[in-house]
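1. need a 3D model of the following:
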Amino acid sequence: MNNNTSTPTSNLFSPLRLRDLELPNRIVISPMCTYSADEGIASDWHFAHLAKFALGGAGTIFVEATAVDPDGGLSCGDLGLWSDSHVAPLKRITDFIKACNSVPAIQLGHAGRKASSQRPWIGNGALTEKDAEYGDKPWQTVSAGTVPVNESWPAPQQLTLERMEAMRTSWRLAVDRAIDAGFEIVEVHMAHGYLLHQFLSTVTNNRVDGYGGSLKSRMRYPLEIAKIVRDTWPQDRPVFVRISAVDEGWSIEDSIALACELKSIGIDVVDCSTGGLGRSPQALRVSRGYGFQVPFAEKIKKEADVLTMAVGLILDPELANDIVALGRSDLVAVGRGVLEDPNWPLRARRVLNPEASAFAGWPKQYGSWLEQRERVLEKIRADDQASTTLS
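-> Below is the predicted model of the structure:
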């Protein structure tokens, strides 16, 4: 439905080939939780929410963090892919995204100790029995270790080796279902305080077996999961991994080491965010500004020699274009900016390619009407100018 046949001159709108998949441009819609699923099943809400971005000209569109197990969602409203019943509603979404010449992608994860949370507009704390009165019943959480989110949260159970093995199967099956649902990219969520991030950090991983202690041991299980995903996913399609480049108990040097290991097992893109392990704003001190996480993506790209995706307050098309043009990152992810303006990519195209048709890339169902209106507006402006000159 989107007319992506014009030849853009900006770097942001250049295609990127990943294995046998070509992304039409470098703009990616970040996975953003909306806490609106019922038993993990996507609804009309999710279709309408994601369809806006497909019509808005983004090259790649991520479905929000999707739980591989029933106890793996942040809230009772998270999407899931732990059963075959989840596939068809997601397939409806991917079919539409593809019809708009965009690439459907999905982020798979398990929230670990951050699971069993209230929805943000309710309180964003741990679920309690009081929440059960409104349909959100709390559950026992699991983690790499036994460290709670904070003093007001219940302690998680440390994952046993048996449960870790069961989770390997859950990840494999979730990937199979993502294939059936029509996704072209899968991303492993290893960031933002989710379960695999909890294995990586010295703050949350207090294990004394082969999955805790040294950096190599703490990376072991996350890398095992990433390899399962890479081996299960079709070899002609890319796999991304989202990491928190820095956080409590985790440094940029650790991230570079992890990125090198991810590259060695065939991961195609490292998606670079920060933080998320703690619940307090003071937990991680990273100064926020426009594009504040880009330096992390740039450093990991150069030192690990891997493709990266940058994210974080990238609101300006010129900034997004410069990130790609200067080789600081290969992809640019936009999140809350498109919640405010789903047509952000189309408007960015117009800003960066002023010599092109004003509505190049817009769906023809919109573009034809907007072009007619633009001609009328041009005449009105010309008449106004002539009238002002005569007076």
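
2. contacts and neighbour counts: CA atoms only from here.
-> OK.

3. need the contact list for the residue nearest to residue 153 when sequence neighbours are not counted.
-> The spatially closest residue to residue 153, leaving aside those adjacent along the chain, is residue 126, at 6.0 Å (Cα to Cα, 6 or more residues apart in numbering). Residue 126 sits next to 116-118, 138, 152-154 when contact means Cα atoms under 8 Å, 6 or more residues apart in numbering.

4. give me the buried subset of the residues you listed.
-> Among the contacts of residue 126, those buried by neighbour count (16 or more other Cα atoms under 10 Å) are 116-118, 138, 153-154.

5. with respect to residue 328, which of the contacts of residue 126 is nearest?
-> residue 117 (35.4 Å; Cα to Cα).

6. so what's the residue lying closest to residue 110 once chain neighbours are set aside up against?
-> Closest residue to residue 110 apart from its sequence neighbours, by Cα to Cα, 6+ apart: residue 72 at 4.3 Å. Residue 72 makes contacts with 109-112, 115, as judged by Cα under 8 Å, 6+ apart.

7. again, but for residue 230
-> By Cα under 8 Å, 6+ apart, the neighbours of residue 230 are 239, 265-267.

8. and the residue nearest to residue 153, how far from residue 151?
-> Separation of residue 126 from residue 151 (Cα to Cα, to the nearest Å): 11 Å.

9. now do residue 202
-> Per Cα to Cα, residue 202 is found 18 Å from residue 151.

10. the more surrounded of the two?
-> residue 202 (18 against 8; other Cα atoms under 10 Å).

11. what about that one, distance to residue 336?
-> For residue 202, the distance to residue 336 - Cα to Cα - is 30 Å.

12. and if you look at residue 107?
-> Between residue 107 and residue 336 the computed distance is 17 Å (Cα to Cα).

13. how about this one, so we can line them up?
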Amino acid sequence: MKIVCIGGGPAGLYFGLLMKQLNPAHQVRVIERNKPYDTFGWGVVFSDATMDNMRLWDRTSADQIQAAFNHWDDIELLFKGRRIRSGGHGFVGIGRKKLLNILQARCEALGVELVFEQDVSSDEDFSDADLVIASDGINSRIRSKYADVFQPDIVTRPNRYIWLGTKRLYDAFTFDFQQTEHGWFQAHIYKFDEHTSTFIVECPEHVWLAHGLDKADQDQSIAFCEQLFAGNLAGEKLMTNARHLRGSAWLNFQRVTCGQWWLQNRHGSHVVLMGDAVHTAHFAIGSGTKLAIEDAIELTRQFQLHGDAPEHIPTVLAAYQELRRVETLRLQNAAWNAMEWFEVCGTRYCDQLPPEQFMYSMLTRSQRISHENLRLRDAAWLQGYERWFAERAGLPQPAALPPTPPMFTPYTVRGVTLKNRVVVSPMAQYSATDGVPGDYHLVHLGARAMGGAAMVFAEMTCTSPDARITPGCPGLWTDEQGAAWTRIVDWVHANTDARMAVQLGHAGAKGSTRRAWDGIDQPLADDDTEPNWPLLSASPQQYLPGTSQVSRAMTEADMDRVLADFVAATQRAADAGFDWLELHCAHGYLLSSFISTLTNQRTDAYGGSLANRLRYPLRVFNAVRAAWPAERPMSVRISAHDWVEGGITPADAVEIARAFKAAGADLIDCSSGQVSKAEKPVYGRMFQTPFADRVRQEAGIATIAVGAISEADHVNSIIAAGRADLCAVARPHLANPAWTLTEAARIGYTPQPWPKQYRSAKGQLEAGFARQAAQAKASA
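-> The predicted structure follows:
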């Protein structure tokens, strides 16, 4: 084949040498606009896994790169006068110029033609090529030329950064946070050769503007950074090797993704994007070069598998795109999480978190590194942090015993102390008769109360017959229902140390439907057995277009009646002995329908601005809080994201939380969605935790994290990082009522107490998990 690589960065060079090595008969050219052995930039970071991969594909260049690498295990944080260090992170760094020089020399040794000082504007300059690799960087001309096919999505991020170097050498990957009168700056620092370290300085746009750095030239910006980080630099200077710049030297990171990665041009040549031309990953996790190298490896692998003749190119490129897209998105998502953490740390974490917790939050920022992964990297550091966290939670930590994991530390709100940070989510069971909970609820809730969780939520409990979702929903509008709940709460209190919580709600426009197993969200058959009932909402709406019953807008009289129903239910809940009350203002139910713009089109005092839309939910909250005993906590569940354009956003959720906090809420239960069937949520493990994190830090109120939290590692990571104060676990508790006890045994936390009736099973379960862990370690 005739192969042309446009762009002599890591992707183009490495693919060129791999294909020449695969088949020396290939004619391979790499076209670079810079001079021979001349490049710009400072150090790049590799992972050990990438190096292992490179050794398999070209041992010669891998050994040379390995010899030039600088290795370090530690991450060091400089923050608020503290120096905190954690080890076991295994980074390797190399100068970008050194890396490219090694690859250039290897290409020449294999017979790859290197063409320098040629600025390519079009793939059609090489009409005789079978394959054109467009590895021409983030501002790819080839990608731009065929934008209608490649479908690039380029997002410019708000932070500003400047990429510098220094002769000061560091023995750890160092993060230095400095506060100014206008906000926070952070430096990402790592040594990449025996003489030099990379020194990237980053800050939010508003901080950059406030310091006048938009008007500063390159030399002035460097002088500013030298003064800001003078204590760290210890007399050394900062340097740039960028070309002379007019105006600011500060950049905005651009995240690049593409819908299509390859095409066939009008000359019959196949053109494929590679490296930064097709994807970028933020320097916060240092994966840009890794992605470029592994693009080259995967495309070579596909030619090896399918054949490296021209007729196989379409099959190869299709397989390459499919395989690389999955891995790239995974890394880009991790990089996005890390990038966002640095973008908001000045307003969200720097002032709110103590240095110890700030360090933990920073280490786990990408959500790729979990609590137990930190233990593998640096067990001593993590144990010290666990001990600090537990003592801060008021739990003494004897030096002779292992520290208490964060999920098993106590949490106190008002007059209620929870024994740990796990709660059983409210989960609809649709098994009540005329709103009365029965033996089923006693067994269901009682089993989970014995299973180790600190608190068990009953499912959404309705305040009137027309507040129900289905005919099977429980309520608290009669004394008979109150007595039935008293029986359940008394049993839990008598037989366990778990707390019981009630969640009061009104279904609104999502009511009068069948039980889930008979057709979720489908309206009742409206026969003599189960007739429909009229629906209320903030505005007329139909939850399932063309299917659901249409609700009518509430009048003032309706509002007064529903508010009175909530107060009466609250009083019955207090009499029943519930320890905790949550007001349901999420998921498109009645109170939620007032909050979201998707369901509230009112033109009176209850519509329009967010303050107006919150008016009725806050009225209900205030009345319920006044009726609920002062010593018992009260939380509010909100939909922190509607996942629909024009609906509630996480920024709105912060304002909603602030309003409920001002009214006296103790915690915000941060869920999302289910307001509109037009929603397009982005699922994933712990996918709703970022909402709890943002609300907690920005609104200054405790939160409950929910959504795809399924193992102790998740809970420990969330609680330890301060992303939430409690974790509500739903489906895992349906599958295993003793989920909390099981997870304690799985992670080896043997001090976890068990119900006396079940203690004979405790040792056996713990021993089984310990045996599995030992076997896994032995086979690793």
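
14. could you flag which of the contacts of residue 230 of the first structure are buried?
-> Judged by 16+ other Cα under 10 Å, buried ones among those: 239, 266-267.

15. turn those residues into a markdown table, columns for secondary structure.
-> Listed next are these as a markdown table, based on DSSP: H, G, I helix; E, B strand; the rest coil:
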| residue | secondary structure |
| --- | --- |
| 239 | strand |
| 266 | coil |
| 267 | coil |
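
16. ranges for the helices of the stretch 1-150 of the first structure?
-> Along the stretch 1-150 of the first structure, counting by DSSP state H, counting those that start in this stretch, helices occupy 44-55, 87-99, 129-132.

17. and the contacts of the longest one?
-> Just to be clear, that refers to helix 87-99 of the first structure. Residues contacting helix 87-99 of the first structure (Cα under 8 Å, 6+ apart): 1, 41-43, 47, 50-51, 54, 61, 81, 103-104, 177-178, 180-183.

18. now do it and helix 44-55, the angle between them.
-> 20 degrees (axes from the mean of the first three to the mean of the last three Cα atoms, to 10 degrees).

19. show me what counts as buried in helix 87-99 of the first structure.
-> Neighbour count says helix 87-99 of the first structure has 87-91, 93-94, 96-98 buried, by 16+ other Cα under 10 Å.

20. distance to residue 13 of the first structure for those residues - can I get that in a markdown table?
-> A markdown table is the format used below for those (distance: Cα to Cα, whole Å):
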| residue | distance to residue 13 of the first structure |
| --- | --- |
| 87 | 31 |
| 88 | 31 |
| 89 | 30 |
| 90 | 27 |
| 91 | 27 |
| 93 | 24 |
| 94 | 22 |
| 96 | 21 |
| 97 | 18 |
| 98 | 18 |
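
21. residue 288 of the first structure -> the second structure?
-> Under the alignment (TM-score structural alignment), residue 288 of the first structure maps onto residue 683 of the second structure.

22. likewise residue 155 of the first structure?
-> Residue 155 of the first structure maps onto residue 550 in the second structure, by TM-score structural alignment.

23. let's have the buried ones among the contacts of residue 230 of the first structure in JSON lines, adding distance to residue 308 of the first structure.
-> Output for these, formatted as JSON lines (distance: Cα to Cα, whole Å):
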{"residue": "239", "distance to residue 308 of the first structure": "12"}
{"residue": "266", "distance to residue 308 of the first structure": "14"}
{"residue": "267", "distance to residue 308 of the first structure": "11"}
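
24. nearest to residue 311 of the first structure among the residues you listed?
-> For those, the nearest to residue 311 of the first structure is residue 239 (17.4 Å; Cα to Cα).

25. quick check: the aligned residue for the closest one in the second structure?
-> Match for residue 239 of the first structure (TM-score structural alignment): residue 634.

26. tell me the spacing between its match and residue 567 of the second structure.
-> 14 Å.

27. with residue 711 of the second structure instead?
-> Taken as Cα to Cα, the span from residue 711 of the second structure to residue 567 of the second structure is 37 Å.

28. distance between stretch 427-439 of the second structure and the chain's centre?
-> How far stretch 427-439 of the second structure lies from its chain's middle: 35 Å, per Cα atoms, centre = their mean, to the nearest Å.

29. what range does that stretch cover in the first structure?
-> So stretch 427-439 of the second structure is aligned with residues 32-44, judged by TM-score structural alignment.

30. list the residues that contact the counterpart of residue 320 of the first structure in the second structure.
-> Correspondence of residue 320 of the first structure to the second structure, assessed by TM-score structural alignment: residue 715. Neighbouring residues of residue 715 of the second structure by Cα under 8 Å, 6+ apart: 407, 422, 709, 727.

31. could I get those residues as JSON lines with distance to residue 583 of the second structure and neighbour count?
-> Below are the contacts of residue 715 of the second structure laid out as JSON lines (distance: Cα to Cα, whole Å; neighbours: other Cα atoms under 10 Å):
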{"residue": "407", "distance to residue 583 of the second structure": "25", "neighbour count": "26"}
{"residue": "422", "distance to residue 583 of the second structure": "19", "neighbour count": "27"}
{"residue": "709", "distance to residue 583 of the second structure": "22", "neighbour count": "23"}
{"residue": "727", "distance to residue 583 of the second structure": "17", "neighbour count": "28"}
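
32. farthest-apart pair in the residues you listed, please.
-> Taking Cα to Cα, the two most distant members of the contacts of residue 715 of the second structure are 407 and 709; they sit 12.4 Å apart.

33. and the strands in the stretch 101-250 of the first structure?
-> For the stretch 101-250 of the first structure, strands defined by DSSP state E, counting those that start in this stretch occupy the ranges 103-109, 142-143, 157-158, 185-190, 239-244.

34. still on that earlier bit, which one of the buried residues of helix 87-99 of the first structure is nearest residue 343 of the first structure?
-> For these, the nearest to residue 343 of the first structure is residue 97 (14.6 Å; Cα to Cα).

35. could you measure from the counterpart of the closest one in the second structure over to residue 561 of the second structure?
-> For residue 97 of the first structure, the aligned position in the second structure is residue 492, judged by TM-score structural alignment. Residue 492 of the second structure is 33 Å from residue 561 of the second structure, where distance means Cα to Cα.
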